[in-house]
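Novice: Predicted coordinates and the sequence they were generated for:
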Amino acid sequence: MASGAANLLFVAPAVALFGGFVLFPLASAVYYAFTVWNGFSPPQWVGFANFQRAFADLTHLFAYVHVTLYILGTLVFEVAFGLMMAVLLNSDRRGFGVMRGMFFSPMVLSMTAAGVLWAFVLDYRTGLLNATLRAIGLDAFAQPWLSQSSTALFAIMIVSGWKFSGLYMVIFFAALRRIPRSIYEAARLDGAGPFAQFFSITLPLLRQNLLVCILLAVTGGFAGFDLFFILTNGGPFGATEVPATWIIKQAFDQNQLGYGTALTVILAVVVMSVAIAYLHFSERAHVTRY
């Protein structure tokens, strides 16, 4: 009994912190999701009205379409490109370490700094990209990258890839270093070229790392806010509106904290469901394969 009481005494601070900073805010969020509340006056219970409104809100629904496209873009510009760079720079040759450092360097910048930097680069009138295109005689390719619906979301994908692909490169590079070089030497002796080695050796041995990176990209994509807010703030005409930006606008710009909390609960359920489904199917595929 004394031992059990001592164990409870040691666990109590952690339980108190978890309850105060995780369980209580979570329960409060669920409660406020069923109310009309502006953050000042007492909340009024409205049942499922906020959720009914959310599923009839076309801007909210299209925000999930936009974030899905953004996530697909991050899988290419962040995960796939990071993997490619890790493979290409997986060498001890002179200068390759510096190149890896330069490729990783955007991760050092804050999201705000990266967004401001790229807002300057992509500006239609004075931006570095359009100025370069005009300087080399390609005026026809100069675009208002962040001000037209057809290019704004793609531009954000590119910026996100520039910012985060270095992170995935480091993850894959560390995994590549654990693969014995003798495997590649044996494959070369058997006549396997670089592509055959990549698909027969590298990719299968990086499978677990790839699954983790995809999960990070997907869940991080749903939580994407900084770049969207700084570069376009959901514009033009809602073309880059994502769940996080729409939640902020409803909760703080419109003072509809009850509705904004309901949107947050929906986003949390969506992200959790996607993560659980992804882990379940990836584990099943792993078991089936082996």
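Specialist: Arrived safely. Numbers count the residues shown, from 1 in each chain.
Novice: from here on, contacts and neighbour counts on C-alpha atoms
Specialist: Will do.
Novice: Residue 71 is in contact with residue 161, correct?
Specialist: No. Assessed by C-alpha atoms under 8 Å, residue 161 is found out of contact with residue 71, at 10.8 Å.
Novice: Tell me how many other residues surround residue 135.
Specialist: By the measure other C-alpha atoms under 10 Å, the count of residues near residue 135 is 10.
Novice: For it, give me its contacts.
Specialist: If a contact means C-alpha atoms under 8 Å, 6 or more residues apart in numbering, then residue 135 has no contacts.
Novice: And it, how far from residue 194?
Specialist: Residue 135 is 39 Å from residue 194, where distance means C-alpha to C-alpha, to the nearest Å.
Novice: let's bring in a second one:
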Amino acid sequence: MKKIIFLNLIAILALFTGCREEIPEYSGTSGIYFAMSKTKGGLDDSKLDYTDNTSLPFAVFDKEDSILIVRVKIIGETVPHDREVFIKVVPEKSTAIAGEDYEPLQEKYYVKANEIYAQIPIHFYKKSSLKDNERTLQLQLKESKDFNLPMPYWLAPNSSDKTGIDVIHHTISISDKWVKLPGFNEYFLGPYSEKKNRLICEQFNLTLLDFLEPMSTVKIKTLGIKFDQYLKEMEAKGQTIYEDYRDSEGNLVKMTAGEGIQY
């Protein structure tokens, strides 16, 4: 079975382990935390753009399974021996089923000798029961003889956010339905809806994969203009296209492009 690694909707990348890098000196208790990047998932956290959730939308790719790399990073110094990392599933926050939606977690994982990361691969499957649905798997780090949990939240440098990102828990969402991706720019295409996204793909020979990454301003504006012209042509024919939802007063909502097209 062909496997892919899908990381936060950005790229299909090769599985790898054993990254090394310089870390600040730390004189307190050795600790660990989830070092998952908004843009690079578990492959690279150098931007310190940590997140407490990762999405895995199977609808983007025609694949039956996917491996997500979860990165755990140490606080403190490296040591010349392997150290144990324990992770548990939080059942009350999880709807994904072990053995069906994903391979059960191992009893323990390791930060290898002289390393600062544990790379944890989790194998997910697209089952028929996932069609048009979304399920979640929440992970929680546990203390061990090797590591404590001294940093429950990450506060980004120079950020106005005083709440922080939960780096002891990490929630993974898997789905087999259309979702809004970074390439769907509402400023040019108007409010997102699955019906609109499907219609744009149908009319302009695109797929959901084309929206995986942000488009250039020229490209997305051109697409928005063409879509607006199509909607107006249909309305002129007496075939106005409406969204699948109604407004607060129960009226049909006419589908529109975004205000940024202005032509």
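Specialist: Arrived safely, thanks for sending. All values derive from a computational prediction rather than experimental measurement.
Novice: Superposed, how do the two chains score by TM?
Specialist: Overlay of the two chains. TM-score (TM-score structural alignment, normalised by the length of structure 2): 0.21; 101 aligned residues with a C-alpha RMSD of 6.5 Å.
Novice: Not counting residues beside it along the chain, what's closest to residue 85 of structure 1?
Specialist: Nearest non-adjacent residue to residue 85 of structure 1, counting by C-alpha to C-alpha, 6 or more residues apart in numbering: residue 169, 6.2 Å away.
Novice: Tally up the residues packed near the one you found, please.
Specialist: Considering only other C-alpha under 10 Å, residue 169 of structure 1 is surrounded by 25 other residues.
Novice: after the helix or strand containing it, next one along is what?
Specialist: Using DSSP states H and E, residue 169 of structure 1 sits in helix 149-176. Per DSSP H and E, helix 149-176 of structure 1 leads on to helix 181-189 as the next helix or strand towards the C-terminus.
Novice: For the helix or strand just after that following helix, which outside residues touch it?
Specialist: For helix 181-189 of structure 1, the succeeding helix or strand toward the C-terminus, using DSSP H and E, is helix 194-197. Residues outside helix 194-197 of structure 1 that contact it (C-alpha under 8 Å, 6+ apart): 184, 187.
Novice: Can you give me the buried ones in the very next helix or strand once past helix 194-197 of structure 1?
Specialist: Per DSSP H and E, helix 194-197 of structure 1 leads on to helix 203-205 as the next helix or strand towards the C-terminus. Residues residue 205 are the ones in helix 203-205 of structure 1 that count as buried (16 or more other C-alpha atoms under 10 Å).
Novice: In terms of secondary structure, what does helix 203-205 of structure 1 contact?
Specialist: Of the remaining helices and strands, none touches helix 203-205 of structure 1 by 3 or more C-alpha pairs under 8 Å, 6 or more residues apart in numbering; DSSP states H and E.
Novice: quick revisit: wouldn't the residue nearest to residue 85 of structure 1 be in contact with residue 86 here?
Specialist: Yes. Judged on C-alpha under 8 Å, residue 169 of structure 1 makes contact with residue 86 at a distance of 4.9 Å.
Novice: Name the residues contacting each of those two.
Specialist: Shared contacts of residue 169 of structure 1 and residue 86 (C-alpha under 8 Å, 6+ apart): none.
Novice: picking that back up, list the helices and strands the helix holding residue 169 of structure 1 packs on?
Specialist: Checking 3+ C-alpha pairs under 8 Å, 6+ apart, helix 149-176 of structure 1 ends up next to helix 58-74, helix 81-88, helix 96-104, helix 207-222, helix 226-231.
Novice: wait, which of the ones you listed is closest to residue 52 of structure 1?
Specialist: Proximity to residue 52 of structure 1 (C-alpha to C-alpha) singles out helix 58-74 among these, at 11.8 Å.
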